[in-house]
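Undergrad: coords below, sequence missing:
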């Protein structure tokens, strides 16, 4: 991938396109919002100068690999920065889809920057962002790994035909996590969570998925 000289001014959209050269990085940006806010077309913030070659990425906690010996190091991000020359500010600030929507939607409603270039949210929340026109269309010509390796089942969701605005970061199902040694038995069904000895010891995520 060609690297941009530090003396060259590039747009944030150009930086986002540069992400396509690495399969490990995926962009997920994207109802409850009054219809008065919704108008056709791209309502995302205009491109800004990014001559400092920085990219801010908001994600959920524990959603990226860390070094076994140093949890503060993230090998995937280190490799990306070395390859592209783009410095990534990685922020684990998303704990709930609706909470995060409430945090950044006022700026987006007013065509103002949120201070974030990439966000990772669940598909149903992505659908809201796409409908509102708050995400920028990606150039797949600059994302060869997405075009080549994306699972066919994930290529054209109903909310984003042709995956023009979003890229899956992770896909799967929600599981049940517990310490079998401490519990002394296996949990095999949801009904097992209602056992008397687990009262007050079970917690659930707030998201739909």
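TA: Thanks, I have it. In this text the structure is predicted, and so the values were computed from the model without any measurement.
Undergrad: CA atoms for contacts and neighbours, from now on please.
TA: OK.
Undergrad: Look through this structure and tell me its longest helix.
TA: As far as residue count goes, and with DSSP state H defining each element, the longest helix of the chain is helix 97-109.
Undergrad: need the helices for this structure, in chain order.
TA: Counting by DSSP H, the chain has these helices, from start to end: 12-18, 75-84, 97-109, 123-132, 144-149, 180-183.
Undergrad: In JSON lines, list these along with distance to residue 203.
TA: Putting the helices of the chain into JSON lines (distance: least, Cα to Cα, whole Å) gives the following:
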{"stretch": "helix 12-18", "distance to residue 203": "36"}
{"stretch": "helix 75-84", "distance to residue 203": "31"}
{"stretch": "helix 97-109", "distance to residue 203": "17"}
{"stretch": "helix 123-132", "distance to residue 203": "22"}
{"stretch": "helix 144-149", "distance to residue 203": "35"}
{"stretch": "helix 180-183", "distance to residue 203": "15"}
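Undergrad: can you redo these as JSON lines with mean neighbour count and distance to residue 167?
TA: Listed next are the helices of the chain as JSON lines, based on neighbours: other Cα atoms under 10 Å; distance: least, Cα to Cα, whole Å:
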{"stretch": "helix 12-18", "mean neighbour count": "18", "distance to residue 167": "12"}
{"stretch": "helix 75-84", "mean neighbour count": "15", "distance to residue 167": "17"}
{"stretch": "helix 97-109", "mean neighbour count": "14", "distance to residue 167": "17"}
{"stretch": "helix 123-132", "mean neighbour count": "20", "distance to residue 167": "10"}
{"stretch": "helix 144-149", "mean neighbour count": "15", "distance to residue 167": "8"}
{"stretch": "helix 180-183", "mean neighbour count": "9", "distance to residue 167": "35"}
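Undergrad: here comes the other one, which I'd like you to weigh against the first:
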């Protein structure tokens, strides 16, 4: 789907995209070597996901000068790499984008002999379905797609069925994002969010079409505020800063991953093909894998860290308990990584056209 709050439209797989389609220490001795470039590093990352405090500390510890450029969609990042003249040493693709970049040969396999700290990652992010063996990417931050509800309207809710319930007609919102909506449509009809089966997509299309009479609308912007004021009873939602703030401030608003699973996304680091400053790139990856540094993604960036050991270093303990930041291990057990649908994209596009026109 970054602050990955409501821009998570791009992360849960942006409509624009889909429809168009350490050394624990720092400053290792290889910085500046002839084979890996000089003491500089060019990074291209999601806006707000690598806090300034992290960059500054890395520069102080290593003497490496970091240039951090930011993007707001995987498509923008991919287009830059495709141009062949981007000049970046590290990029931060989302999980489905990692698949696409591998297929386009735009990122290099990682040399795991040069990486220290992969064992700090939580189990969910080791050997992920989109990048077996973490061959091409190191997950950095993560979040989920689920729903939120206001208990003044709905006493409790655990299933996507809540968003399809006639009794809440006119007070339900869905994300205005094709594949995000299909997560609910597929799972509520018994399929996986990763399904590319034409028949299952058609069943999901029928469910989403029927749901439309219940909805107040599709909303990817201010739904957390609508939930907080009670104008919405429930809404499909992305975890992240905006949703987390409402959950923290309003005890009546609850964010949940549905019992059917919901989905999980992650943004990680990859080395583009032809990167010049690879020594610095590996130093930065190792730096971010240090638990005390990874904790800064939460304290200074408001994001959940993929680093299991980082939780001991997070100062904002309330964030660890906020499901709109850190969903529980039990909650994400059934959550799917949303993958690149490949040729099945046409079935989603055709179905979404039907849903929106109904």
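TA: Great, that's in hand. Owing to the predicted nature of the structure, the values given are computational and were not obtained by experimental measurement.
Undergrad: Can you tell me what residue 61 of the first structure aligns to in the second structure?
TA: When the structures are aligned by TM-score structural alignment, the residue of the second structure matched to residue 61 of the first structure is residue 47.
Undergrad: Report the separation between the residue nearest the centre of the first structure and residue 129 of the first structure.
TA: Central residue check for the first structure by Cα atoms, centre = their mean: the C-alpha nearest the mean position is that of residue 120, 1.5 Å away. Using Cα to Cα, to the nearest Å, we find residue 120 of the first structure at a distance of 12 Å from residue 129 of the first structure.
Undergrad: before we move on, back to that, aligned against the second structure, show me the partner of the residue nearest to the centre of the first structure.
TA: With TM-score structural alignment defining the correspondence, residue 120 of the first structure maps onto residue 92 in the second structure.
Undergrad: Same check on residue 83 of the first structure?
TA: Under the alignment (TM-score structural alignment), residue 83 of the first structure maps onto residue 61 of the second structure.
Undergrad: nearest spatial neighbour of the match of residue 61 of the first structure, skipping sequence neighbours?
TA: The shortest distance from residue 47 of the second structure to any non-neighbouring residue, by Cα to Cα, 6 or more residues apart in numbering, is to residue 70 (4.9 Å).
Undergrad: Identify the residue of the first structure aligned to that neighbour.
TA: Counting by TM-score structural alignment, residue 70 of the second structure corresponds to residue 92 in the first structure.
Undergrad: Could you pull up the residues touching its match?
TA: For residue 92 of the first structure, the set of contacting residues under the criterion of Cα atoms under 8 Å, 6 or more residues apart in numbering consists of 58-62.
Undergrad: got it, and residue 4 of the first structure?
TA: residue 85.
Undergrad: pretty sure the residue nearest to the centre of the first structure is in contact with residue 58, am I right?
TA: Yes: counting by Cα atoms under 8 Å, residue 58 is a contact partner of residue 120 of the first structure at 6.5 Å.
Undergrad: May I have the distance across stretch 189-209 of the first structure, first residue to last?
TA: The separation between the terminal residues of stretch 189-209 of the first structure, taken as Cα to Cα, is 18 Å.
Undergrad: Can you name the two of the contacts of residue 92 of the first structure that sit furthest apart?
TA: In terms of Cα to Cα, those reach their longest pairwise distance at 58 and 62, which sit 12.0 Å apart.
Undergrad: Just want to know which of these two has more residues nearby.
TA: More neighbours surround residue 58 than the other of residue 58 of the first structure and residue 62, with 21 against 8 (other Cα atoms under 10 Å).
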